[in-house]
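I'll drop the sequence and a predicted model, then ask my questions.
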Amino acid sequence: MLLVDDQPPFLRAMSSVVEETAGFEVVGEASSGEESILAAAVLLPDLVLMDVNLPGVDGMEATRRIRRAQSPPVVLLLSTHDEGAGAPFVAECGAAAYVTKSALGPDRLVEVWTSASA
């Protein structure tokens, strides 16, 4: 899994959630949309946890570009915006789902992965 966030505390929080979730492993981290696009092309993760608000190329545009790959990863958008605000984000960029950062936990991660992989 590739973790993408421009704020180190959120990267640490995402990493902790992944560590607590059986069957998942962090293969890389990025702090900008540009870095995430390059990292996804090199690391070929199955899943990307992508912050919506990033400097430069934002998370939605980075997701669009990552999803154009021949075998694209599942992308889960994350933000501090309310859960209801995520539907337009998902529809616009091809992400599998949107979860607020405060709601991300092992159960939610497995739930999103399971429904995206079905």
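Structure received.

contacts, neighbours, all on C-alpha from now
Noted.

how close does L43 sit to S71?
Per Cα to Cα, to the nearest Å, L43 is found 12 Å from S71.

List of residues touching stretch 85-103?
60-61, 63-64, 67, 74-83, 112, 116 (Cα atoms under 8 Å, 6 or more residues apart in numbering).

can you rerun that using 6 Å?
By Cα atoms under 6 Å, 6 or more residues apart in numbering, the surrounding residues in contact with stretch 85-103 are M60, R64, V75, L76, L77, L78, S79, T80, E83, A116.

list the buried ones in that stretch?
G86, F89, V90, C93, G94, A95, A96, A97, Y98, V99, T100, K101 (16 or more other Cα atoms under 10 Å).

Pull up the gap between T63 and D51, please.
Distance from T63 to D51, by Cα to Cα: 10 Å.

show me what contacts the residue nearest the centre of the chain?
Centroid check for the chain by Cα atoms, centre = their mean gives L49 as the closest residue, at 1.7 Å. Listed by Cα under 6 Å, 6+ apart, the contact set of L49 reads L3, L76.

now swap in V75 and tell me
L47, V48, A95, A96.

Let's have these in a markdown table, adding distance to F24 and secondary structure.
Listed next are the contacts of V75 as a markdown table, based on distance: Cα to Cα, whole Å; DSSP: H, G, I helix; E, B strand; the rest coil:
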| residue | distance to F24 | secondary structure |
| --- | --- | --- |
| L47 | 9 | strand |
| V48 | 11 | strand |
| A95 | 19 | coil |
| A96 | 17 | coil |
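
another one to put next to it:
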Amino acid sequence: MTPGARIRVVIVDDEPMVVRLLTTIVEAAPDLEVAGTAADGAEAAALVERERPDIVLMDLRMPGVDGLAATARIRARPDPPIVVVLTTFDADGLVIEALRAGADGYLVKSTPPGELVDLVRVAARGHTVLSPVAKDGLLSASAAVRDERRRARARLSELTGREREVLAAIGDGLSNAQIAARLYLSEATVKGYVSGVFDKLGCANRTQAGLLAKQAGL
């Protein structure tokens, strides 16, 4: 995204009332604009191809091509936009699958307008976004959380102690600069650690790494 440019947002939801509400919230922010809206996943993928937005606010539960499939399709693009999934439920089991499909964050639709706008800005800067109510309930949404933790910890076995510290900080939603301050490292050093962690764990982005950290109980 070009510095100083408005953040272009695509809204995807099959409920017209929700689309109107989100459009009003986004358009009220001076640095955001709605690049288009879609009512299902197939329409969303075509819209992203045409408009090249910065952010996609993606409903999960839609007829036809749902938000999960649409997220995977959009994130498979060579230069994909950021995808933040939206759901009515703060313990929606599909959220974990959406994050695995490449979504960059998760917000419940009841997120207050001001907070939602702020989190869209945070997402546009490349950071993980999880609304407070979502963060607390995310792992409890999985019926197999114990198995998830066991498998996650096994994946972390290749990490060094410092890499585990960096991964834990990513799980807390910290930026590279914030991790550097926490661990008394240079930001360039942290960037190297983050890249190494992603390579070892096979994570595509900070959200996937952060989810793995939470699953492992870091």
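Nice, I can see it. This is a predicted model, so every value here is computed, not measured.

where does the TM-score land?
After superposition, the two chains reach a TM-score of 0.88 (TM-score structural alignment, normalised by the length of structure 1), with 117 aligned residues with a Cα RMSD of 1.8 Å.

re the thing from before, most neighbours of all the contacts of stretch 85-103 of structure 1, which one?
In terms of neighbours by other Cα atoms under 10 Å, those top out with V75 at 30 neighbours.

what does that one align to in structure 2?
Matched by TM-score structural alignment, V75 of structure 1 corresponds to V83 in structure 2.

Pretty sure that match sits in a helix.
No - using DSSP: H, G, I helix; E, B strand; the rest coil, the assignment for V83 of structure 2 is strand, not a helix.

surely V74 of structure 1 meets L47?
Yes - V74 of structure 1 is within contact range of L47, at 4.7 Å (criterion: Cα atoms under 6 Å).

Now do the helices in structure 2.
Assigned by DSSP state H, the helices in structure 2 fall at 16-27, 41-51, 67-75, 94-100, 113-124, 132-137, 145-155, 161-171, 176-183, 187-201, 206-216.

Aligned to F24 of structure 1, what sits in structure 2?
Using TM-score structural alignment, the equivalent of F24 of structure 1 in structure 2 is L32.

whoops, I mixed them up, D107 of structure 1
Aligned partner of D107 of structure 1 by TM-score structural alignment: E115.

distance of that match from R20 of structure 2?
18 Å.

And R206 of structure 2, by the same measure?
Distance from R206 of structure 2 to R20 of structure 2, by Cα to Cα: 30 Å.

that older thread, export the contacts of stretch 85-103 of structure 1 as JSON lines, with columns for distance to V18 of structure 1.
Formatted as JSON lines, those follow (distance: Cα to Cα, whole Å):
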{"residue": "M60", "distance to V18 of structure 1": "22"}
{"residue": "R64", "distance to V18 of structure 1": "23"}
{"residue": "V75", "distance to V18 of structure 1": "15"}
{"residue": "L76", "distance to V18 of structure 1": "13"}
{"residue": "L77", "distance to V18 of structure 1": "15"}
{"residue": "L78", "distance to V18 of structure 1": "14"}
{"residue": "S79", "distance to V18 of structure 1": "17"}
{"residue": "T80", "distance to V18 of structure 1": "19"}
{"residue": "E83", "distance to V18 of structure 1": "21"}
{"residue": "A116", "distance to V18 of structure 1": "17"}
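
Let me know the closest of the residues you listed to L38 of structure 1.
Taking Cα to Cα as the measure, L38 of structure 1 sits nearest to R64 out of the contacts of stretch 85-103 of structure 1, at 13.2 Å.

residues in contact with the closest one?
C93 are the contacts of R64 of structure 1 under Cα under 6 Å, 6+ apart.

Ignoring the adjacent residues along the chain, who's closest to P53 of structure 2?
R8 (5.1 Å; Cα to Cα, 6 or more residues apart in numbering).

again with R65 of structure 1
Computed as Cα to Cα, 6+ apart, the closest residue to R65 of structure 1 that is not its neighbour in sequence is I37, at 6.9 Å.

which position in structure 2 aligns with the one you found?
Matched across to structure 2, I37 of structure 1 falls on A45, judged by TM-score structural alignment.

And that match, how far from V12 of structure 2?
10 Å.

With neighbour numbers in mind, choose between these two.
Legend: neighbour count by other Cα under 10 Å for A45 of structure 2 and V12, higher for V12 (30 against 21).

Now do the contacts for the more buried one.
Per Cα under 6 Å, 6+ apart, neighbours of V12 of structure 2: T37, A38, A39, M58, D59.

Could you report the neighbour count for the last one?
Neighbouring residues of D59 of structure 2 were enumerated by other Cα under 10 Å; the total is 28.

Please apply the same query to the first one.
Applying the criterion other Cα under 10 Å, we find 22 residues in the vicinity of T37 of structure 2.
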